[in-house]
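Colleague: Sequence and computational prediction follow.
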Amino acid sequence: MEFKIKSGDLAKHKTPCLVLGVFEKRKLAPAGEVIDKASGGRLTELLKKGDLDGEPGRTLMLYDLPGVAAERVLLVGCGKRKEATRATYRQALAASVDLLQRTHAGEALSTLAEAAPEGLSHYLAVRDAVTTAAERVYRYSQTKDDKQAPKTPLRTLTLWVTKKQESDEAEQALRHGAAIAEGVTLARELGNLPGNLCTPSYLADQAHDLAARFDTLSVEVLEEAQMEELGMGALLSVSRGSRQPAKLIVFHYQGAGQGAAAAQRPVVLVGKGLTFDAGGISLKPGADMDEMKYDMCGGASVFGAVQAACELDLPIHLIGVVPASENLPDGDANKPGDIVKSLSGQTIEILNTDAEGRLILCDALTYSERFDPAVVIDLATLTGACVVALGKHASGLFTADDQLASELQAAGVAAWDRVWRLPLWEDYQAQLDSNFADMANVGGRDGGAITAACFLSRYAKKFPWAHLDIAGTAWLSGKEKGGTGRPVPLLVQVLLERSGVLSAST
């Protein structure tokens, strides 16, 4: 999808569709007032008929408006002007794109950014327009004939700025939004692929393909023999039950100003890459088990964030680590009661083979020590307990570092990819006690998301670290089943701020 920025005489701009905002009580946004004047009050006249009052997400398509060069004019409800929120703004953006997908316009000029709520910067208003549009036009089609696809999909969206001096900021927002959107799309596409296609080897191949596109990116893939030589007993214990060999995928990115970036301690992103999780010997229930292809969404989001950093040529040192495996029942699979030795030298009693994500992540975290990281952020579809706690709206955030927590929380708000901090108190660590190993891999039902984070914290003592549990946010179920691409927007926001491209949102 292509995005552009335009300014000038709105009424004279030729476009298949002009999108205008309408607040409740039929109050036109400023751009609508311009068009109303150009059309001799035609918009006011039509609104008085009562077909659109301005309710959030409601739409009304008009044709052949006098004095206006646009072929169509789409009115979109934006809610109450004084009570407008970012959520209602994004609802209006989504509604406009959804309707445009059902028309034969193919391209449109949207003025909705000027109808953004008070307090939302123009930069974020434009960026939200880009990311929301890209989200709404995405359709999965790799393994199906998409018979419901729009006959004339929205291919170009031009965003209106009222003042030419705002164009530079809008162009920056457009660039950032497009890179975030492409990263989200990559993460969604990898997540939506079935487990028989998206295997650990497939992910490794995709990593090599990504590195081939950018001179600033290189990738190395550790095979099982290399991991065994290093002593990654926890990770390799998970892949034993699968015919697919495990891979440890490592991205190395150094962007603009490579000399300075090379001297920086890197930001390290570690993403869980379980391409299918049946639970192993502790087999999951059959219902909805197909959704366990999404257990690699943490790894997919690392792919998406790395791609965005490359697209934007961010002046930052970034490393992405994706431990990739399957977790299946087999004669050689982990058994409850087995004890494995991790790369750190700590031993783990496996009480539940379905708590495998932490086993592959703990070795990846220990491996990350060699990079002397400025910060390590791991992201994983780790626990159903986090879904119970937070639902589908916020990802769980765990860290003992208050400053890092504040950074991630503020970045999540800025990116509209929010997180909620849960405790990581020492009190919970005792639940991982084992009579036979340094720790158990589960701590019981109580506080399951917290004890999972406590487990990982034992492998993250040598660097600033945060854990994101994205089990509730990485994909949707039911009629809207599909990957969301979260938390790519949050990660890219962090990279934009840490690289100095954007001011910190804290």
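Modeller: Arrived safely, thanks for sending.
Colleague: going forward, measure contacts between C-alpha atoms and count neighbours the same way
Modeller: Fine.
Colleague: quick one, helices of the stretch 51-200 of the chain?
Modeller: 86-101, 122-137, 167-192, 200-213 (DSSP state H, counting those that start in this stretch).
Colleague: next up, a second structure to put side by side with the first:
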Amino acid sequence: MKCSAVLKSEVKEKWDALAVGFFEGEKESLSALGKLDRNLKELVEHVFQAKKFEGKDREMFFTYLPGLKSATAVYFAGLGKKENHNSEKLKSLVSRLLKHAEAQKFNTLALDLKSVAPGKVSSHDLGRAVEEARVLSSFRFDKYKSKPDKRKELHSMDLLCHDPLERKEVQSGIKFGRWVADAANIARTLASEPANQLTPKVLASRTEELAKEAGLKCEILNETEIKKLNMGGLLGVAQGSHEPPRFIVLETNVDNKSQKPVILVGKGITFDSGGISLKPANDMEKMKYDMSGAAAVIATLWLAAKLDLPFKVIGLAPTCENLPSERPQRPGDIVTISNGKTVEVINTDAEGRMILADALSYAVKLGPRYIIDLATLTGSCRATFGEYAIGMMGNNRGLVDSLKDAGEKSGERCWELPLWDEYRDHIKGEFADLKNVGKGTAGAITAGKFLEEFVDKQPWAHLDIASTGWFDENHAYISRGPSGAGVRILAQFLKDLI
């Protein structure tokens, strides 16, 4: 399906359907509709007078009107109170419109863009919001079904603009939104793959394919090379599986030696049983998504190459399985991380922080501008925020504030948790420098505090996406399952650095 920005004054074709937005109790769209189609203006007046439609949030009026010159059918979309409307509600509206239009087997749909625009949102961001919603809501993962579900998709969606400058900005936003949503869907696809199909080796191979397509430098470190780097955290978790670990390194702007790189680090546990500290059977099948942090980093590096950013971005993804076996990591084991710190393993199900410790230590050696790690790290974070916010911690006020702002802009909201010194006592080791879990309280925070031990005071932020990485129910424009968490906020953050 193609989404395009078109000028109202140049419209010649007749759409299958036209959608127009109305705020509750207001008829500001009437004058514009009159220029587009006088019969449509008369219909709106009639519908409002009959109180068949009042513009309330999520309210939808739909009817066929063969007499219209612009479209065969029309949607009146309720936006609610103007002061409450925002880009996320616009994305939700677009998703609902597309689903209804596809159910009607329409081929073409037009959206009067100005009528649905939130206040103080640029034309570029309007185009981006609509296209993100379109691409994200169209995601399906059915490659393993013998008979995939058939669905009728629109051929085209036109966004109606008032002047050439607006059209140019909207079209630019559509392009950016498509790239961002495509990247998020790459992450969703990777996280949807079953663990018997997406082993660490296969994830590395898929990453090489994406890197080649995008023009990224890609290096895959095998188990022998990982051992040479003394990555005891990664090797310890991986030892319970017959599948060997990999350490993925991606890089943009290879020739840029003058600027410090932005380094993204993602947890890549392709299946997490918990190890000897075995998880309950209920919902364990979802643990294929425990590599969502790595998926987000891989997809964001693909996007960064597409955006041709003027600075270097490096992605690091340690990947392995966490399984019980005849040779697993045991509670009480002590391992040495590549920066020399020792960790006593108290719980083998706290494995993500162990592999991230090695990756963060590796990142420090690269002289970073910023380090941002993403991980489906703690159930504590999901218990705190549900599926609606990313848990964020960090040691640099400017970085944390920038990520929070990027979260608000992108629709991936963050909430900062403290990293007070008192939490350090929770992970202080008895037989080693550190232990890998705390006292049973403040689990998300103590996990972040553990990671802080390996960034050597470099500007760093931690995003715990255990809360938003998997949706148990359909959300406004993202279906249940892996959500591609982290990609959109990172895209916005990198864009804002330009």
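Modeller: Everything's here; your move. Just so we're clear, the structure is a prediction, and the values are computed from it rather than from any experiment.
Colleague: Any idea what the TM-score is?
Modeller: TM-score for the superposed chains, counting by TM-score structural alignment, normalised by the length of the second structure: 0.94, backed by 493 aligned residues with a CA RMSD of 2.0 Å.
Colleague: Minimum distance to Ala225 of the first structure: which of the helices of the stretch 51-200 of the first structure has it?
Modeller: Closest to Ala225 of the first structure of these, according to CA to CA: helix 200-213, at 14.6 Å.
Colleague: Output the helices of the stretch 51-200 of the first structure as CSV; include the columns mean neighbour count and distance to Lys48 of the first structure.
Modeller: Below are those laid out as CSV (neighbours: other CA atoms under 10 Å; distance: least, CA to CA, whole Å):
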stretch, mean neighbour count, distance to Lys48 of the first structure
helix 86-101, 21, 21
helix 122-137, 22, 28
helix 167-192, 23, 34
helix 200-213, 18, 54
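Colleague: Distance to Gln431 of the first structure for those - can I get that in JSON lines?
Modeller: Written out in JSON lines, the entries for the helices of the stretch 51-200 of the first structure read as follows (distance: least, CA to CA, whole Å):
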{"stretch": "helix 86-101", "distance to Gln431 of the first structure": "39"}
{"stretch": "helix 122-137", "distance to Gln431 of the first structure": "41"}
{"stretch": "helix 167-192", "distance to Gln431 of the first structure": "32"}
{"stretch": "helix 200-213", "distance to Gln431 of the first structure": "32"}
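Colleague: Looking at these, which is nearest to Gly396 of the first structure?
Modeller: Using CA to CA, the helices of the stretch 51-200 of the first structure put helix 167-192 closest to Gly396 of the first structure, at 19.0 Å.
Colleague: In terms of secondary structure, what does the closest one contact?
Modeller: The helices and strands touching helix 167-192 of the first structure, judged by 3 or more CA pairs under 8 Å, 6 or more residues apart in numbering; DSSP states H and E, are strand 2-6, helix 122-137, helix 297-312, strand 482-483, helix 488-498.
Colleague: Could you tell me where that helix falls in the second structure?
Modeller: Aligning helix 167-192 of the first structure against the second structure (TM-score structural alignment) gives residues 167-192.
Colleague: With Glu131 of the second structure as the reference, measure out to Val116 of the second structure.
Modeller: With distances taken as CA to CA, to the nearest Å, Val116 of the second structure is found 14 Å from Glu131 of the second structure.
Colleague: and if you look at Asp349 of the second structure?
Modeller: With distances taken as CA to CA, Asp349 of the second structure is found 39 Å from Glu131 of the second structure.
Colleague: Same question for Ala295 of the second structure.
Modeller: When Ala295 of the second structure is compared with Glu131 of the second structure (using CA to CA), they lie 22 Å apart.
Colleague: same question, Thr376 of the second structure
Modeller: For Thr376 of the second structure, the distance to Glu131 of the second structure - CA to CA - is 27 Å.
Colleague: need the strands for the stretch 201-350 of the second structure, in chain order.
Modeller: Secondary structure of the stretch 201-350 of the second structure by DSSP state E, counting those that start in this stretch: the strands cover 217-221, 246-251, 262-266, 268-272, 313-322, 334-336, 342-344.
Colleague: out of those, which comes closest to Lys227 of the second structure?
Modeller: Closest approach to Lys227 of the second structure among the strands of the stretch 201-350 of the second structure is made by strand 217-221 (9.7 Å; CA to CA).
Colleague: Which part of the first structure matches that closest one?
Modeller: Against the first structure, strand 217-221 of the second structure falls on residues 218-222 (TM-score structural alignment).
Colleague: center of the first structure, which residue is that?
Modeller: Arg486 (2.3 Å; CA atoms, centre = their mean).
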